[in-house]
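*Asks:* coordinates only, no sequence provided:
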């Protein structure tokens, strides 16, 4: 018995000293930071682990070495060692020349802000060097790392880990006033006795010291929040390629029905992976701009909407900035058009392919021109245009301002007099903006087609318009036979949930509880379909809203930009959502909104009512979309559904010529009757005078 106990004890002791050989990824920092991480790396290798270090080509202190268990993965960045050395030198000199004191503190932070701006530019280029390097990211995924060790002085280690689907840990000395540790790590730092790092104070503070300490914490919080703002937009990817997501679902269904599908994608596309193993063919359009240009455009659009969300007070500033973005978008879009239409080899290949139909998203202009050049019919798939300008002017869909709210106005079909006034102004305002934007396109279209024409006239030749909403979302309104509503075509029945739920992009909220985990990806559709899903906190994108409708889950909307505020307004009107303003919200506001949605039965009942409406369709949305594409292919178009309104001028469409003619007739009749009356009065008046004289 004693021998067995000794044997068991020996086995346990031996197991305590054993380790498994894992794969560790390192996201390092320069200087003394690297020295400390290197010691950890050496110890990990001693314990039998394989370590890979991500190193920028412009790294100053990190020297790659050759070792079986230590791999240096070098990625390219657009700067050399001198740039890193310059940033470090500026940082040291700023500290030496303007060491913080009551007299120099303002000057110190002015200079430090310049240094930190340069540092963050370098950091951004380092992040891009990994995250936008598809080959490297694919290689890292295949390596199946168990953990990432990061130094948070260089951002992006966390997002790389999330992209790879692995946990990450931090190794750091401090952040000024422990800002990162406080807000991100949730470490408590009472300013009454915990001295702010870099303040040179101790835990034995006089009243003056505590005042200084209190100010130090808040000053550093302000500094870091200012710096973090640019990273927030970098970490967040708000659009998520929602336009491509919907088209991709249609393409996959077409492919399953034995159709050959070809996608025209620019070389700088953000969301369309033309290198993936896919049954869909890709024709890459060469363009001179880069993905970073698209990234920047999207980032500016999001920030514009958040900073200048249209209100009566901010309307002018909003549209002024929007005009600049539209000009940038025009120049990018022109390159895409030229990349196809002025590419004889590509156009020749497309003609030889003998396509039956072209499916386009009108947000990216020129799909219609390509179709006309190839001599094939074309269709549109879209969510909306501001105030339905494209649908009204180019698709000729009627939109009475008295009860059809302008898209993006956040109005419903139940409007007060003031709201109808706002709606009436919204329509012509958006018309004016679009007409100004279309001017350059009209010239481009006329040049390509070799005859005077307009963008809107060409768009009006679309056979079918597939609108990505349905009557569970829309307010009742008139529409035309060549408009089909296919909202929710991407929705599917929920699959069983995995043990781990993943989905979060962006900075970790400072107030996040310890019982909440954030990840880069989550099966949102499956999660919403789980019977225990009580509410959905959403930014208000159409795709997410439709998944909530599909599964009957009430919503708390925190809209940010574009159609999101309008979408949440629709859901509020349907009684299935509560809105929280992202610019003014507090944790209490969000908590109260959640309590309302979860505890008041009407929200769940309304969400379930919308679910029943959505599911009670004769044909599923995806099947309806594919049916109409195949219909156009079979019949070489759908001209019989196209209203004659397209053949009328604007004054004929509104019957102004008829009204003018009738008014002319009435005026002529009134004139003649008046003349006759005057003539009769004069004549009878003269006769009466003669009789009196006689």
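*Replies:* Looks like it came in fine. Since the model is a prediction, treat every value here as computed from it, not as a measurement.
*Asks:* use CA for all of it now, contacts and neighbours both
*Replies:* OK.
*Asks:* just the strands from this protein, written as ranges.
*Replies:* According to DSSP state E, the chain carries its strands in the segments 23-27, 50-56, 70-75, 147-150, 168-170, 262-266, 281-285, 358-360, 378-382, 465-467, 483-485, 536-538, 555-557, 577-579.
*Asks:* could you identify which of these is most buried?
*Replies:* Most buried of those, by mean neighbour count (mean count of other Cα atoms under 10 Å): strand 555-557, with a mean of 29.
*Asks:* another one to put next to it:
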């Protein structure tokens, strides 16, 4: 239930804000779990009467060519990024299981950089196909879009918005160079952990040193990846451009996070926090699933899912998981696409798909075993279910760390995984009531807002359409070179003035001392 003030506030906005007639919106998404987020926005915008056009590759995994929600523009592409990702994930899991070491760290980062470079090269090729198709470019220009809604984890959407000279709204948490805040807002490394560092906002000296090291690694990766777009920008954007400055010029950032989930940090006026915008109250389960859930009695249910991108963990890991599950009094619903575990118990139901949101909202569900993707973590917070996390790649460890720091979840890394650690983790979350109490507190904080996150997202998209942008919210910092942004030029000038002043004082004293010596020197006979 929403707070009464929130309902009043929302109704007030509806009356005070001038209505937005259906806008013409061009969507440039990213496939996989990113599209699942974007599609929810597309559905809501379509329901509000906006005309939606979605750019998609011909071999898309999830973005359908024909949809009642949108008109699609399909770009023919032969290469499949899924093959690159599957190889990356397989190697990530293998190296992580070997245990943490300096060698494994550099191997994992090298694999990530290779995968990232291949991905951006593929996405850049797709963008080139768009710009080199004169018929398509003319169609895009003639369509006179009111707004481009883009996922900035790739650079093509922001470049296209610049080329069409159309306001840009970003559906964002990650960008081409890492976490979005690091592009837009002041990010002091003394208390803002760099993604991948495994740190919190409370750091001692050694941890701050580690944080700076990880920031250097990210800067190195950025310098290796972003030049992929330089030639593209120079060719199609008059005067050239950089992805970094184009991101800073975006009108609104719809940021898929909030400060119930994330650590407090500086932000900017055009950042709108919509963490959990995809969350809704649970709906009734299908009859057969409801029967299975109810059969758990007082012990309840454990659910497990590793998201849309991961088919299965290695066989020995899944066999150990199944063996632990089989000895528990709880019932288990497990989304698993790999080979059927040999140790599977009668209490465990294997499914290809499950209504995750509706299960998380069911009172019988006690624990969520997850990989730590943003969507799953935010849904767990919304419904108040503690999380046992097994992070695999990208931001998953950092997401789970935020829950663990707040006493709402526990992490088991693959290098530490065993039947014993897995069973022990489950027992802690099931029988230590503080985990449930803590995540239910986060749930109450998340829901206690004047306006639901989805309503806020739609309001700001329509705001940009109504006012043809939101330039008054954009900082002019993007026009400044890095040395001016950090006032290094001012500092150097002040240091130079100080040095001249000190030298002048020294020269005066030296002159006076020398003159005095000459006057007091005894005359020779």
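*Replies:* Received it, and whenever you're ready, just let me know what you need. These numbers come from a predicted model, not from an experiment.
*Asks:* where does the TM-score land?
*Replies:* Here the TM-score for the pair of chains, by TM-score structural alignment, normalised by the length of structure 2, is 0.81; 449 aligned residues with a Cα RMSD of 2.1 Å.
*Asks:* tell me the contacts of the counterpart of residue 468 of structure 2 in structure 1?
*Replies:* Counting by TM-score structural alignment, residue 468 of structure 2 corresponds to residue 636 in structure 1. By Cα atoms under 8 Å, 6 or more residues apart in numbering, the contact set of residue 636 of structure 1 is 356, 376, 377.
*Asks:* so what's the last one closest to, chain neighbours aside?
*Replies:* The one in question is residue 377 of structure 1. In this structure, residue 377 of structure 1 finds its nearest non-sequential neighbour in residue 357, 5.2 Å apart by Cα to Cα, 6 or more residues apart in numbering.
*Asks:* please tell me how far the one you found sits from residue 280 of structure 1.
*Replies:* 15 Å (Cα to Cα, to the nearest Å).
*Asks:* compare those two (neighbour count), which wins?
*Replies:* Set side by side, residue 357 of structure 1 and residue 280 show more neighbours around residue 357, with 21 against 17, by other Cα atoms under 10 Å.
*Asks:* following superposition onto structure 1, what is the mean distance for the longest helix anywhere in structure 2?
*Replies:* In structure 2, with assignment by DSSP state H, the single longest helix is helix 488-520. By mean Cα distance after the TM-score superposition for structure 1, the fitted helix 488-520 of structure 2 averages 1.0 Å away from its aligned residues in structure 1.
*Asks:* against structure 1, where does that helix fall?
*Replies:* Going by TM-score structural alignment: helix 488-520 of structure 2 matches residues 656-688.
*Asks:* next up, the contacts around the residue nearest to residue 377 of structure 1.
*Replies:* For residue 357 of structure 1, the contact set (Cα under 8 Å, 6+ apart) comprises 371, 376, 377, 378, 379, 629, 632, 633.
*Asks:* in helices, which of those residues fall?
*Replies:* Per DSSP H, the contacts of residue 357 of structure 1 map to helices at 371, 629, 632, 633.
*Asks:* so which elements touch the longest helix of structure 2?
*Replies:* Applying 3 or more Cα pairs under 8 Å, 6 or more residues apart in numbering; DSSP states H and E, we find helix 488-520 of structure 2 packed against no helix or strand.
*Asks:* tell me which residues of it come out buried.
*Replies:* Within helix 488-520 of structure 2, no residue is scored as buried using 16 or more other Cα atoms under 10 Å.
*Asks:* re the thing from before, adding distance to residue 512 of structure 1 as columns, could you present the strands of structure 1 in a markdown table?
*Replies:* Below are the strands of structure 1 laid out as a markdown table (distance: least, Cα to Cα, whole Å):
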| stretch | distance to residue 512 of structure 1 |
| --- | --- |
| strand 23-27 | 24 |
| strand 50-56 | 29 |
| strand 70-75 | 33 |
| strand 147-150 | 21 |
| strand 168-170 | 17 |
| strand 262-266 | 39 |
| strand 281-285 | 42 |
| strand 358-360 | 41 |
| strand 378-382 | 36 |
| strand 465-467 | 38 |
| strand 483-485 | 39 |
| strand 536-538 | 14 |
| strand 555-557 | 17 |
| strand 577-579 | 20 |
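*Asks:* and of these, who's closest to residue 430 of structure 1?
*Replies:* Between residue 430 of structure 1 and the strands of structure 1, the tightest spacing by Cα to Cα is seen for strand 378-382, at 17.6 Å.
*Asks:* which neighbouring elements make contact with that closest one?
*Replies:* By 3+ Cα pairs under 8 Å, 6+ apart, strand 378-382 of structure 1 packs against strand 358-360, strand 465-467.
*Asks:* how about those strands, which one is nearest residue 653 of structure 1?
*Replies:* strand 465-467 (20.3 Å).
*Asks:* the closest one against structure 2, how far on average?
*Replies:* Once superposed with structure 2, the aligned residues differ from strand 465-467 of structure 1 by a mean of 1.5 Å; criterion: mean Cα distance after the TM-score superposition for structure 1.
*Asks:* alright, I will stop here.
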